[in-house]
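Peer 1: quick one, what's the 3D model for this:
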Amino acid sequence: MPSKTLRADTFVVGSGPVGCAFARTLVQAGQHVVMIDAGPLMSPRPGAHLKNSYQYQRNVDLFTSVIQGHLHLLSVPPNDRPEVTLDPSAYRFDRSRFKGFVTDGQNPEQDPQRNLDAEAVTYGVGGMATHWTCATPRHHPVLERSDLLTAVEWNELYQEAEKLLNTRTDAYDMSVRHRVVHEALSEEFTELRDPYQVRNLPLAVERRTDDPSMVHWSGADTVLGPLAIMNLEEDCSLLVRDEASGGSLTLYPEHLCRRLALTPDGERVEYAEVVDLTRSAPIRVEAGNFVVAGGAVLTPQLLSASRVDRPALGRYLHEQPVSFCQIVFHQALVDSITADERFTDRVNEHHKRNPEDPVPIPEDDPEPNVWIPVGEQRPWHCQIHRDAFHYGGVPPNVDSRLIVDLRWFGMIEPRAENRMTFSGCCHDTFGMPQVTFDFTLTPEDRATQHRMMRDMLRAASVLGGFLPGSEPRFVAPGLPLHITGTTRMGTDSQTSVVDTDSRVWGVDNLYLGGNNVIPGSNASNPTLTSVALAVKSARRILSPAPA
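Peer 2: Have a look, this model is predicted:
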C-alpha cells in the first residue's frame, strides 16, 4: 500500500535540463507539475553546475574528481581473475562449482566485446548538467538533424532552447589562449567555408560582470529560471509557485519511479509507482500526463520495467566514437604572444605581478573554447579547449596554461542491431532491470573514424607537441556519454518508440524526453537538440491534437 498519493497535471521523471525544460514550459502555462529524481540535491539551487565553485574555476583539473564521483558505470562484465596476493588464510571458494555467481554488481549477461565499457549515468538533481561541458551546438541541417521537423520548426525550437540554456559564443573572446588557438587553426584549415570554418564553440555559459576572470556555467537550474528559487517543505520536497500563471512545481529528490501502471487497455498511464528512497516508503502519483526524461538508458529501462514494450525500444543505439589527445603549445606560439600588440597590456600587467613567471599568459587567462563544426566532407565535431574530464589527467610538473585538449567526436550509422536490453533476473543498485549493451561498428564506421583521427593529428601538429600520457588515442566506448536513439522519434511504430511530439506510440498520455529521442546520426553534443525537442513535446501536452 502506498504511504501517500500525489496528484498533478503532469508528472516528470528526471530533473536534468530536459526534464526542467518540460517543467518550466508547463508550469508557466499554469500547470501543477510534480518532478522526481532518484539522486540527492547537491546545491542550494536545484541542479546548479558544480563547476561554478571558485576553486574549480581557478584550477579546472581539480574538478576531475567531482566528475568521477558522480558517474555510475552501467554494465561491468564479470571478472574471474583471482587475487593471487590475497592472504592464503582468507576465505575462498571453487569458482568452477559456482559459475553463475558474480560479485560487486557485475553483469553476467554482458559480452565484453560488445560492451560500452565507460557508459555511465549520474544520479542527482540536475543529472549530468551538474558537471557537463556546456557545449550546445546546433546539429548539422543535413547530416544530423531529423527531417521529421521542417527547417522553420528547427530554427524556432533551437532559438527557444538556446534561451533556456543561455547559449553564447562570446564568453571567451577576451582569452589570450583562445585567440592564439583560433587563429592558428584558421590558418591551417583554409579550405573550410562559412559556416563550417573554425569558430567559437557555442557554450551554455556567461562571463560574470563582477569578476570577468570568472564565468557562470549553466545547469538545470538555468533552464528552470525563476522556478529554481524554491522553498523547502516539511516532507523535504521543494516547492515553487509561479504567480503569473498560477502553476507550481514540486521537486522530490531521492525518489525513484519503479513502474508506470497502465490502464487495462494499455492506452494510458493510470499512475506511477514511486519509492521515497530516504524512507523506503511507496508513493502513488496520479497525473493527467506523464513525462520520462531520465536519460538514454534509464528512460528505456523504466519503460521495460513497466512492460511498455515497443519493437524499437533500446534499439538504434548510437554512441559517438571519440579520438583524444592533449598538446603542449609550440614554443613559437607562446613566443608570439609576447610580440602581439593586442596582448601587450595584459602580458605586461601579468609580469608586473609575477616577475619570476616566464610564461606570457596571465594566470587568470580563460581557457580556449574553439570549434570546428560537422561538415559534409568532415562528419565529425571538433572541440579544442581545456576542461575537466575523468580521463586525460595533467602531470603536476607541466604548466596547465600551456596545455590544450583536442576531442574529435565521430558519428556512425544507426542500426537496429546496436541495442540495449534489460534483464529479467539481474538488477542494478536501485533494483531496476540491469542493462546490457550490444554494440559494434561497421567496416564503414571504422574507416570513417580512422579519417577522423588523421584530421585530429593535423590540428594537433599545428598547436604543439603531445603531452606525455595523453598521446592520440580513441577513448573507451561510451565515454562521451552521448547515447541517442534508444527511444527514437519517427513516423513508424515498428522502427520508432515515439511520434514527432515525443509521445509513446499507443499510450495517449506518456511522453519521453532526452537524447534517447534523437533518431539519427550525430557527432555534435546532443543536449541543445534534446531541449528543443522537449519544448516541442511540452507544447503538445498543453495543446493536444484533436482526436
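Peer 1: rest of the way, CA atoms for contacts and neighbours
Peer 2: Noted.
Peer 1: whatever helix or strand residue 423 lives in - contacts with which helices or strands?
Peer 2: Per DSSP states H and E, residue 423 falls inside strand 419-427. Packing partners of strand 419-427 (3 or more Cα pairs under 8 Å, 6 or more residues apart in numbering; DSSP states H and E): strand 433-438.
Peer 1: which elements pack onto the strand it packs on?
Peer 2: Other helices and strands packing on strand 433-438, by 3+ Cα pairs under 8 Å, 6+ apart, are helix 298-305, strand 419-427.
Peer 1: give me whichever of those is most buried.
Peer 2: helix 298-305 (a mean of 22; mean count of other Cα atoms under 10 Å).
Peer 1: could you also give me the structure for this second sequence? I'd like to compare it with the first:
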Amino acid sequence: MTDDRRYPDAVDVVIVGSGPTGAAYARILSEEAPEATIAMFEVGPTVSNPPGAHVKNIEDVRQRALAQERSEGPGAGAATVDSPGAVTAGTRAGRPGTYLLQDGYQAEGEDGLPVAAFSSNVGGMGVHWTGACPAPGGKERPDFVPGFDDLLEDSRRVLGVTTDAFDGAPYSQLVRDLLAAVVDHGRSAAERVQRMPLAVHRREDGRLVWSGSDVVFGDETRANRNFTLFDESLVTCVLLEGGEAAGVEVKDLRTGEVHSVAARYVVVAADALRTPQVLYASGIRPDALGRMLNDQTQVVYASRLRDVAPPPGVDVAESGTLREQSGVSWVPYTDDVPYHGQVMQLDASPIPLADDDPVVPGSIVGLGLFCAKDLQWDDRVAFADDEVDSYGMPAMRIHYRLTDADRRAIAGARAEIVRLAEAVGDPIGSEPFTLPLGSSLHYQGSVRMGATDDGTSVCSPDSEVWIAPRVFVAGNGVIPTPMACNPTLTSVALAVRGARSIAKDITENTDARERTHDKEVHA
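Peer 2: Alright, predicted model coming up:
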C-alpha cells in the first residue's frame, strides 16, 4: 500500500488526496475493479500507523501531539486551541492538527472565513475529526441523486459507523430524555433526539477505536497490490488531452522533482478549498467553480445536570474532554427547526467553577447547533493568477457574507440553544457563544453537484466534472444543498457513487477488450 518513492509512468486511476472520500474511491475500486491500477497522492506526511489512522488512537500523548504538529503543514508551530469552544472572540487559532489560511480569508467589507483551516497529512481531516456521521434530512438531502439512501448505508459500512460505542456512559439516556421532552413533539421517528451515529467502535478489550481513512481503506485496499499511496507528493495540475483526463503532474516534496503520471481517470479529493484550487491550476474553470461556498455557523453553550451523583468508581477530581463518562447525542435538523444539534457530555466545565464545586464527570453537557447557510452565488473561493500559496499553488481569496436570513437563523439558533440548555439543567455562562466563521471545518459547495449541466454546478450526479470528462471531484465541496449536519457521511456516500461509476466503466472496457481479443484468437 505504501510507496518506495518511484512514481509510476501510468495507472488507470489517480486519486488526489487521502481523506475519507479519496479513501472511499480506493476502497470501492479495490472491491469492484481490483484489476485497476491506482496511485494516490497526498501532499502531507504519514503521521499514524496504519496510514490514515485517527490520532485519537495514538495512546502516547507525546506521539499524538507530534502527529498533530506534523499535520499542520506550513502552519506547524503556530498556537492552537484544544476545542472550538475554547476560541474566544477575535482569536485566530486552529485546532491541533490543522493550520489556518493565512491570507485572503476576508475581503474588505465582507464577513469572510477568519478561521478557515486545513490539514496536510495522510488521512486528511479524517485523522482529526469528531467522527459524527448523522444523515441529512429535509432540504439537506440531494434528492436528485438516485439511490441516495442506499449510498448512505454503504457510507456507514466503509466508515465503520456505530451508535452504541458510548452506551455505557452515565446520564446519556437522561440527557436524551430531557432533550426529547422539549424537542420530539410532532417529529417523525428519524427526526427525534437519539444517539449520535459515530465512526467509532469498541474493541473486545473495551478500548475505543476512532475511524480514520485507515478504516475506509479497509483490508480490501491494503491487500490490493494494484494500489499505491505516495505521501509528501503535491499534485500541481490535472493533465488533459482533448478536454478529457490524461493524468497529473506531481511534485515530490522530498526531492523537488516533478513527474507526469498518465491516467485514464483522475479523482480530485483534496478538500473543499484545495479541490477547486487544483482544477483552477489545471485550466478547468467552469463558471460554478468555487461558488456557493457553504460554511456552517456554529452556536455553542453548556449546561449542568441537576442532582446527579458520581458514577461508582469515578474520581470527581478527574478532568478532560471526551472520555468514558461521555455520551454523544443528536438533535436532528428539520426544515421547520433548521439546526443540527450535537450534544456531548464533558468531564470538565468549559467555564471555571468554584474550587469547592467539583464537577461530576458526565454532568456537564456541551451543546452545539450548526446552522444551514443561505446559499449565495457570490459566496466563493477564488484564486489569484499572480500570487501563490506556501505550496506554490494559486493563492486563495475567500468571498463570504452572512445574509439577513443567515443572521436571523443565527439568532434563532441562539434562542433554541438556550431553550435546550434550560431543559437539560442549569446553563453555564450568561449567554451562548457564536464561533468565528470557518470554525465548523465543514466547508461545502465549492465543486457542487448538479442534476443537469445548467451552469450552476461543477459535476454530475456521478461526481464527474461536466466540462472535463473522466475528471472526478470528491469531498464535502461536492455537496450542493444547504446542509447543517456534519457532512462526512454524505460526501462519502457521493464518493461511493462516483467510484462505482469508474469501476463500471473500467470493468466494461476490460470485458470489451477481452471479447475483442477472443475473437482475434479464434479468427
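Peer 1: is it true that residue 492 of structure 2 touches residue 20?
Peer 2: Yes - contact status for residue 492 of structure 2 versus residue 20: in contact at 6.8 Å, counting by Cα atoms under 8 Å.
Peer 1: comparing the two, which shows the higher neighbour count?
Peer 2: residue 20 (32 against 29; other Cα atoms under 10 Å).
Peer 1: the more buried one matches what in structure 1?
Peer 2: Using TM-score structural alignment, the partner of residue 20 of structure 2 in structure 1 is residue 17.
Peer 1: what is the neighbour count of the nearest residue to its match once chain neighbours are set aside?
Peer 2: Distance criterion Cα to Cα, 6 or more residues apart in numbering; nearest residue to residue 17 of structure 1, sequence neighbours excluded, is residue 220 at 4.6 Å. When counting by other Cα under 10 Å, one arrives at 28 neighbours for residue 220 of structure 1.
Peer 1: got the contact list for residue 220 of structure 1?
Peer 2: Residues in contact with residue 220 of structure 1 (Cα atoms under 8 Å, 6 or more residues apart in numbering) are 15, 16, 17, 20, 46, 47, 48, 49, 126, 127, 129, 130.
Peer 1: ok, so of those, who is nearest residue 286 of structure 1?
Peer 2: For these, the minimum distance to residue 286 of structure 1 (Cα to Cα) is 18.4 Å, reached by residue 15.
Peer 1: was I right to think that closest one contacts residue 125?
Peer 2: Yes - shown here, residue 15 of structure 1 and residue 125 form a contact pair, counting by Cα under 8 Å, at 5.6 Å.
Peer 1: those two: which is more packed in?
Peer 2: More neighbours surround residue 15 than the other of residue 15 of structure 1 and residue 125, with 34 against 29 (other Cα under 10 Å).
Peer 1: which residues touch that one?
Peer 2: By Cα under 8 Å, 6+ apart, the contact list for residue 15 of structure 1 reads 35, 36, 37, 47, 125, 126, 127, 220, 293, 294.
Peer 1: again, but for residue 118 of structure 1
Peer 2: Here residue 118 of structure 1 is in contact with 73, 74, 476, 477, 478, 479 (Cα under 8 Å, 6+ apart).
Peer 1: buried subset of these as a ChimeraX selection?
Peer 2: Applying 16 or more other Cα atoms under 10 Å to those leaves a buried subset, and the ChimeraX line that selects it is:
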select :74,476,477,478,479
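Peer 1: which of the contacts of residue 118 of structure 1 are also in contact in structure 2?
Peer 2: By both residues aligned by TM-score structural alignment, their matches' Cα atoms under 8 Å, these still in contact after alignment to structure 2 are 73, 74, 476, 477, 478, 479.
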